[in-house]
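A.B. asks: below: sequence and its predicted model.
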Amino acid sequence: LEGEQLAKWQEVCSWDKVRFIDNYDEVESLLKQDSPMIFCSSSGMLNAGMAVGIAEKLLPHAKNCICFIGYSVEGTLSWKIKQKKTKTVTINGKPVASRCKVTNLHSFSSHIQRDDIIKYYSGGFGTGTYGKICLQHGNMKDRIGLASDLQEAIEKRNRTDKVVVVNKSTEILL
């Protein structure tokens, strides 16, 4: 990050309510507290890392909520949790009750194939509307082609979402 983006990130990092955690013992200690908190963790499809342990602790309690960002491959732990079709999911070989709220933020995706992107964001999966869909990963030629095909699929469903191909200089106003 540079310039204004770096300054904004440094501001976020200096907030007294933000903590960076690099070991699971600290995570477990925080999970034992009975106070509101948000964990931001990455682990692809919940296949490894601290995110799996965090999910295992949050899932059984109805007062908790797990927010997923984007697409999950069918059959993965994140996909199973998002489906909310069973009362338990298996984590580390053990059944874990799945009582917490689950929210899927249809905003970012990094593990979805082209055809599924078109189905997902044109309304083929789910019912969400997005307003703007920003394509920023991959080479420009492929993104332009995807944007055209996705926009066409959206319009066939009589939706008004707009597909935008972005680059470093694109400023997105939400």
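C.D. replies: Happy to help now that I have it. Numbers count the residues shown, from 1 in each chain.
A.B. asks: C-alpha only now, for contacts and for neighbours.
C.D. replies: Noted.
A.B. asks: which residues in the chain form helices?
C.D. replies: 3-13, 24-32, 50-58, 77-83, 114-122, 140-156 (DSSP state H).
A.B. asks: any idea how far Ile133 lies from Lys156?
C.D. replies: From Ile133 over to Lys156 the distance is 16 Å, taken as Cα to Cα, to the nearest Å.
A.B. asks: next, the one to line up against it:
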Amino acid sequence: MSSRHRSHPSVRAAAAGAVTLAALVLGGCGSQEEDLVDTVPDSAREAVVDRQDDATGVQPVHEGVLDGTFYEQVEAWDGQQVDLTAEVDVLVSPRTFLLVPEPGTEVDPLLVLSPTDVAGLGEGATVRVEGVLGAAFDLPRVEEDTGVDLQDDRYDDFDAEPYLVATSVEVVGEG
């Protein structure tokens, strides 16, 4: 899929930081969380922090709710920073979940890969998620980019669907 957006170095740095961060901390998606965290070199952890510092001030291409307008722009916003507020529909794993679109929106829920466990996260909770949008989930590519085994059977239904690699998740309302 091709997208027609200008790429800025700061956006590329934010995307690279998000993918690297996800690789470091998405270990909770598999059964090897401690092994993955212990094998990440300190230099990689420091690079993530440096990229996050460089990415501050990057304005998201979308700030708002998960609705039809958002989905109409997914391909154009592929690889860019977005800021969404939505309700958690389903917890797929301790660090992956689905956001449900606004009522009356006839689109599928959005898969979110979170960098860390989120205190208070549960089905029905309202969350604010900042992260890098991917237009088409490709399990092998996401696993390669993040370095994490996402247990294929849980993610088969998300093939070619939009997804979000979160850089931060905040619970803003209980469900």
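C.D. replies: Perfect, I can see it now. Nothing here was measured: the structure is a model prediction, and the numbers come from that model.
A.B. asks: now what about the TM-score between them?
C.D. replies: Once the chains are laid over each other, their TM-score by TM-score structural alignment, normalised by the length of the first structure reads 0.25; 74 aligned residues with a Cα RMSD of 5.1 Å.
A.B. asks: ok so, going back, how about CSV for the helices of the first structure, with mean neighbour count added?
C.D. replies: Putting the helices of the first structure into CSV (neighbours: other Cα atoms under 10 Å) gives the following:
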stretch, mean neighbour count
helix 3-13, 11
helix 24-32, 12
helix 50-58, 19
helix 77-83, 18
helix 114-122, 18
helix 140-156, 16
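A.B. asks: which helix runs longest in the second structure?
C.D. replies: Longest helix in the second structure, counting by DSSP H: helix 9-25.
A.B. asks: that one packs against which elements?
C.D. replies: helix 33-39, helix 42-55, strand 81-93, strand 126-134, helix 139-146, strand 163-173 (3 or more Cα pairs under 8 Å, 6 or more residues apart in numbering; DSSP states H and E).
A.B. asks: follow-up on the earlier one: so can I have CSV of the helices of the first structure showing distance to Val102 of the first structure?
C.D. replies: Shown next, in CSV, are these (distance: least, Cα to Cα, whole Å):
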stretch, distance to Val102 of the first structure
helix 3-13, 26
helix 24-32, 18
helix 50-58, 11
helix 77-83, 6
helix 114-122, 18
helix 140-156, 26
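A.B. asks: do you know which of those lies nearest Val165 of the first structure?
C.D. replies: Minimum separation from Val165 of the first structure across the helices of the first structure (Cα to Cα) falls at helix 140-156, 6.5 Å.
A.B. asks: now do that closest one and helix 114-122, the angle between them.
C.D. replies: Using axes from the mean of the first three to the mean of the last three Cα atoms, to 10 degrees, the direction of helix 140-156 of the first structure lies 40 degrees away from that of helix 114-122.
A.B. asks: other SSEs contacting helix 140-156 of the first structure?
C.D. replies: helix 114-122, strand 162-165.
A.B. asks: using a markdown table, lay out those together with distance to Ser78 of the first structure.
C.D. replies: Supplementary listing: these in a markdown table, determined by distance: least, Cα to Cα, whole Å:
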| stretch | distance to Ser78 of the first structure |
| --- | --- |
| helix 114-122 | 17 |
| strand 162-165 | 26 |
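A.B. asks: so which of these gets nearest Ala7 of the first structure?
C.D. replies: Per Cα to Cα, nearest to Ala7 of the first structure of these: strand 162-165, 25.8 Å.
A.B. asks: list the buried residues of the closest one.
C.D. replies: 163-165 (16 or more other Cα atoms under 10 Å).
A.B. asks: over to stretch 82-99 of the second structure?
C.D. replies: Applying 16+ other Cα under 10 Å to stretch 82-99 of the second structure flags 82-91, 93-99 as buried.
A.B. asks: can you tell me the element Thr69 of the second structure falls in?
C.D. replies: helix 68-72 (DSSP states H and E).
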